[in-house]
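J.: take a look and give me a structure for this.
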Amino acid sequence: KADEIILASDPDREGEAIAWHVEALLSESKKKVPPKFKRIAFHSITKDAIMEALEHPREIDMSLVEAQQARRILDRLVGYKLSPILWKKVRRGLSAGRVQSVAVRLIVEKEREIEKFKPQEYWQIRVVLETNKGEEFVAELAKISDKKAVVDNGKKAGEIVEALEKGNYVVLEVRKSERKVTPHPPFKTSTLQQAAANVLGWSAKRTMNVAQKLYELGNITYHRTDSFNLAPVAIDGVRSFIGNTYGPEYLSKETRFYKSGGKVLAQEAHEAIRPTDFSRSPDRFEGQDALAADQARLYSLIWRRTLGCQMAEAVFDDTKVDIKCGDIRLLAAGVVMKFEGWKKLFGKDKEEQQNLPEMNEGDALERKKVLSEQKFTMPPARFNDASLIKELEKRGIGRPSTYAAIISTIQDRRYVEQKDKKFYVTSIGIAVTDFLVENFPEEMDYEFTAKMEDNLDEIAAGKLKWMTMLGTFWKVFRDKLEKVDKESARVGVPTKSTGQKCPLCGEGEVVIRDGKFGRFLSCNRYPDCKYTAPFIEYLEGVACEKCGKRVVLKKTRTGKDFFGCEDYPNCTWASWRKPQVKGEEKTDVVVEEKGGEE
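T.: Predicted coordinates for the structure are as follows:
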């Protein structure tokens, strides 16, 4: 019945495509005079933002619509055509994706780096020293005969310790300097996801769900953005708030602007993620519904990060003292915060090491104790949500708005699993990745995947025709599909030996397999022997808090991990938190908080 219809879907490519579809559907009405359509876009759900958008309506941007359509079709061409080949060559029920498969490749390659890693022995040698005023501090071995000290065995460590226990100590040089630390830029989507993973322990999916609610409630600006930019009105608001609340000394001398790492197209130039009202500090914030506590925690991160970006630098006094003991050189380092600046928002800083006593060149020092500790180099760290998102962004794989979906999908497909917040590749993930890399090297190439994202950006900017891009891709990809379907050999999914004989046939060996619904036990003579049994993963050194029996890792019906008693249902003890192993340091690892399951 309306004569005018305003389309106000989200201000991104997906929102633009929704507006276009809605207009197309409503234009089919039987009215003699079709309604007029106007497209408005706003980046926060506030009265001012909406009124401003209503004053500046526009036409639907077909370049953005075509970029979204191109992505959807491209993803379906790859997924719908590659998946049947995986069913035929690897195992039924598997799937491939243009971006998800490349993300799994990153985790597979990390796994192989870890497997190849050989720990190297080294020794850390420190000396507890005392000044003539009785003030103690710690210095660490730095050089021997003016060369960097490399202590890679116990014999060498013992010789150095012996020399340190006999020698005299003199201050060789005292170096003092002032160091200023600038604040981080405001959040964009990827950095918000990384911060929530590191600080709150959240998955990318959980972060985006909570951010969506904060946006819908009008508390923050749009949360899918590649930009560090703040609108002039926001900069004025935040600087005024800082000056009035903390004093002018806490305000940066000049307005601080941040450059976005990647390309931000003019028609997609959203703001950074920021509060819509800076006076709504975290202690005044009230969330809504069951996720109110989560909303408050994420809002606090966003509020502090936005305020911090316009605050004064933190200032530290760094002191380094070179100490001589024969031909051995030791180094003592001290850091003291001189002015907290933007760090006032974040409490005590980890950078504070030790406040060194006052010393001068030539001062004699007394040795109190020599400490030596054997250590070994650590393998590369496994990916977690934060580091995987950082790597995807660095390589240009996917876009921030897709990271949460990518990470969820590769877990849902059981190509990777998450333990203690870290990603581990499964045998299925390895088999599929190896098959795809061998047979579709270009499509699995990081640079090629990034180039496809750039092409989609070019379409959004109106510089590339979407049908041309898809046609060029499909022509080459179709030929590869046909060749691989005819010529490639079938591959098996690796299994893990248990060392136990099959109880059914007595000939085969029981192995652990990865299946569609998780790990299970079977005979390695399958399909000749049909033996199967559930795989139970016990936690070593942990007893049920209720009955004392062993603790097992279990899964909910939606695939989330939790810990339970092996004697269920006789014992109903269960926990989202990993029980502490006797002798281990206390862990804060939570599989997923109750009420927060995704």
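J.: every contact and neighbour count from this point should use C-alpha atoms.
T.: Will do.
J.: is the residue sitting nearest the centre point of the chain in a helix, a strand, or coil?
T.: The centroid of the chain falls nearest to A386 when counting by Cα atoms, centre = their mean (1.3 Å). Classification of A386 by DSSP: H, G, I helix; E, B strand; the rest coil places it in helix.
J.: E16 now?
T.: Assignment for E16 (three-state DSSP): helix.
J.: hmm, back to that, surely the residue nearest to the centre of the chain meets A195?
T.: Yes: with contact defined as Cα atoms under 8 Å, A386 reaches A195; the gap is 7.2 Å.
J.: which residue ranges of the stretch 351-500 of the chain form strands?
T.: 364-376, 416-419, 422-425, 496-501 (DSSP state E, counting those that start in this stretch).
J.: oh, that last question was meant for the stretch 101-250 of the chain, not what I typed.
T.: Using DSSP E, counting those that start in this stretch, strands in the stretch 101-250 of the chain cover 121-130, 136-144, 147-148, 169-181.
J.: before we compare anything, build this one as well:
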Amino acid sequence: MAKSLVIVESPAKARTIGKFLGRSYQVKASMGHVRDLPKSQFGVDVENNFEPHYITIRGKGKVLQELREAAKKAETVYLATDPDREGEAISWHLMTALGLDEERVRRIVFHEVTAEAVRNAVKNPRGIDQRLVDAQQARRVLDRVVGYQLSPLLWNKVRRGLSAGRVQSVAVRLICDRQDEIDAFEPEEYWTVDVTFRPVPVNGQTEPAPEGEAGQDRPPAVFVARVERRDGKKLELANEAEAQRVVEELAGLEARVASVEEKERRRSPYAPYTTSTLQQDASHRLRFSASKTMRLAQELYEGLPLGPEGHMGLITYMRTDSTHIAAQAQAEARAFIEETYGPEFRPARPPQYKNRKGAQAAHEAIRPTSVYRTPEKVAPYLSRDQLRLYRLIWERFVASQMSPARYQTMSVRVAAGPYELRATGSRLVFPGFLQVYRADETETSKMLPPLVEGQLLEQLERKPEQHFTQPPPAYTEASLVKALEELGIGRPSTYAPILETIQKRGYVELVDRKFRPTELGRVVVDLLKEYFPNIVDVEFTARMEAALDEVEEGKQDWVSLVRKFYDPFQEQLRHAEATAERVKVADEETDEVCDKCGRKMVIKHGRYGRFLACSGFPECRNTRPLLEKIGVDCPECGHPLVKRRSRRGKTFYGCSNYPDCRFVMWQKPVPARCPKCGSLLVEAQGGRGRKAEWVCPTKGCGHRQPAADPKEAEAIQAQA
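T.: The predicted model follows:
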């Protein structure tokens, strides 16, 4: 017998681990799953306790043969797949497919790809955890039952080629329900009245700074208070006349400070990232999709060449719902914080963060494998996007181990006749974790001048302002992931695939980064709500997720779980097949005209996404790609610029007159020219609290300007 064999999923992980273990170990990659249910058959034996019929995935025969040859020569085979249900299932499939004896197999898990973690895992192997395998198998069988048996019904009743997913359908319903709320919303008018005051100095009180000269440590000369009550009751102003009445009544009233309350407020740091919060923050701050975030995180986890340091994993495992941090990592972070920022930035005790109910406490949060591997140190070895995501993870983790920020706050009540007004101010006195990580810029210092109870105030301006209540916001990728997690739908490994799948199926679309259901999505959800209420029921799906967790914990048998779902589902399926009527989905009409017959073109959905087709089908079979205009004209020929995708899926912007005009840009152009050189300006997202800008892409120009709002942009385009 020769070397021990270690099997991981990917070549990148194999390269990294191979450097740690040395010549006594041979490390090979399985390239992900090697067995699965067949695509062309149901693959589940319902009569035999839902026994799955697994086959070798097409193209994996050669990989398995190489692994068999290596396993024959090895005394011990270490299965080092990812530390979750999916990874456990891959290890189990490998053991079965390779025909390995359990005595020769060692299952090892580690949550970071570092030399110490891998070597410790090899010293502490275990067997395959059948509970994890059963939980994954139950999920796979449930999804196969729904997908394989429900899809033909959708073909017959709606449109050929459709498919439905057990968890994805709930996500589509959430988006449909939210859009219904938005469509039904009727805005209500309301008004507020703000008053600008100048304090009248009292005996011994120094004059505040002149207006406009107040700095971080100098109080302003004036402050603004909002009218909140009249005769002790909350004031609600429904229209301009009511607001104007308040303004007129205030004009003749003496105003004095009724009370001043000062106290210190502490703002605690955020917990380190879980999969969900990482996807949300990467969406908000970096504008990454959930799938892009997970792809980059996978690369950082599996390891990258870091120059003299060699291949090294930069972050811990990125599929986790736990905020737990290992004691050793906390100790290292505390030492780093004290060395870098000072002892006052290190709290007396390491912070502890509460996990949400059902979280896998044995896992760790997403953190850097070493805080001393700062973003600046690894920058030369990472791509731009890898570095941006790593910086986000590094900053969030370091900040999570730092002291709270402290603010000096001031709350003032002003009395003017029957009216009560309120103003609040705050001043940052100690930045704490904000020294490293600022999630947003809404918490800015807003100081008030020095005030004492009973002090007379001079009214400078009374400003009535109209407002309208706002509808609930449409879901973005970030807010949908947050909703799925809060509702108990899906798990860390499924958020990104859910978002990707519902878009690929044409059930929803992203418009200006907000989800909007398509007509097709609404039709499918309505059908499921009527005939398969459990499939699109949030609570039912959440209970199913909890039941899968119980299988993993050994509290429930996976076969009985599937049986409880399967029998009622079959009844619903038979009823729908017998009674549901066929629904026609109207195609979305466009202003495009067919260049062959002159009829209007409509938007259709195919296996590769949306495309334009002639409304005269089948008489006219003309089709062409659907080009998404961005509201900017080509600077070379004047035709509209459109959004396109490269073969690798990367977005770029090109002329709709292609191939006659070959103008392209990788950054999104905006309807404005550079005042210096005349080039089209492009979008530059501020990120990390900075506002979005329009910048000149011409090398050496360097022009930047604040981004215009959408209405301004339309006006600029109209004038161009």
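J.: one step back: can you redo the strands of the stretch 101-250 of the first structure as JSON lines with mean neighbour count and distance to S281 of the first structure?
T.: Listed next are the strands of the stretch 101-250 of the first structure as JSON lines, based on neighbours: other Cα atoms under 10 Å; distance: least, Cα to Cα, whole Å:
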{"stretch": "strand 121-130", "mean neighbour count": "18", "distance to S281 of the first structure": "45"}
{"stretch": "strand 136-144", "mean neighbour count": "18", "distance to S281 of the first structure": "41"}
{"stretch": "strand 147-148", "mean neighbour count": "11", "distance to S281 of the first structure": "49"}
{"stretch": "strand 169-181", "mean neighbour count": "16", "distance to S281 of the first structure": "24"}
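J.: among these, which is nearest A8 of the first structure?
T.: The minimum distance between A8 of the first structure and these falls on strand 169-181, with 41.3 Å, by Cα to Cα.
J.: that closest one vs the second structure, mean deviation?
T.: In this overlay with the second structure, the average offset of strand 169-181 of the first structure from its partner residues is 1.4 Å by mean Cα distance after the TM-score superposition for the first structure.
J.: tell me, that strand lands on which residues of the second structure?
T.: Mapping strand 169-181 of the first structure onto the second structure (TM-score structural alignment) gives residues 255-267.
J.: wait, a helix at K629 of the second structure?
T.: No: using three-state DSSP, the assignment for K629 of the second structure is strand, not a helix.
J.: quick one, what contacts it?
T.: 640-643 (Cα atoms under 8 Å, 6 or more residues apart in numbering).
J.: could you do P472 of the second structure as well?
T.: Contacts of P472 of the second structure (Cα under 8 Å, 6+ apart): 178, 181-182.
J.: now check the first structure for the residue matching it.
T.: Mapped onto the first structure by TM-score structural alignment, P472 of the second structure lines up with P380.
J.: what of A80 of the second structure?
T.: That one, A80 of the second structure, aligns with A8 by TM-score structural alignment.
J.: what's the helix or strand harbouring R304 of the first structure aligned against in the second structure?
T.: Counting by DSSP states H and E, the element that carries R304 of the first structure is helix 292-308. Counting by TM-score structural alignment, helix 292-308 of the first structure falls onto residues 383-399 of the second structure.
J.: so what's the residue lying closest to L456 of the first structure once chain neighbours are set aside up against?
T.: Leaving aside its sequence neighbours, L456 of the first structure sits nearest to A67 (Cα to Cα, 6 or more residues apart in numbering; 5.5 Å). For A67 of the first structure, the residues meeting the contact criterion (Cα under 8 Å, 6+ apart) are 13, 456-457, 459-460, 466.
J.: alignment lookup: A67 of the first structure to the second structure.
T.: That one, A67 of the first structure, aligns with A135 by TM-score structural alignment.
J.: relative to Y653 of the second structure, how far out is that match?
T.: According to Cα to Cα, to the nearest Å, A135 of the second structure and Y653 of the second structure sit 44 Å apart.
J.: K604 of the second structure now?
T.: K604 of the second structure is 22 Å from Y653 of the second structure, by Cα to Cα.
J.: so which of those two has more stuff around it?
T.: Neighbours per residue (other Cα atoms under 10 Å) separate K604 of the second structure from Y653, with Y653 holding more: 22 against 19.
J.: quick check, the more buried one in a strand?
T.: Yes: the assignment for Y653 of the second structure (three-state DSSP) places it in a strand.
J.: I'd say it and V682 touch.
T.: No: the criterion here is Cα under 8 Å, and Y653 of the second structure misses it with V682 at 10.9 Å.
J.: okay, and the common contacts of those two?
T.: By Cα under 8 Å, 6+ apart, the residues touching both Y653 of the second structure and V682 are 667-669.
J.: show the buried residues in the residues you listed.
T.: 668-669 (16 or more other Cα atoms under 10 Å).
J.: aligned partner of V416 of the first structure in the second structure?
T.: Match for V416 of the first structure (TM-score structural alignment): V508.
J.: against R624 of the second structure, how distant is that match?
T.: 21 Å.
J.: what do you get for P568 of the second structure?
T.: As judged by Cα to Cα, P568 of the second structure and R624 of the second structure stand 44 Å apart.
J.: do the same with V257 of the second structure
T.: 70 Å.
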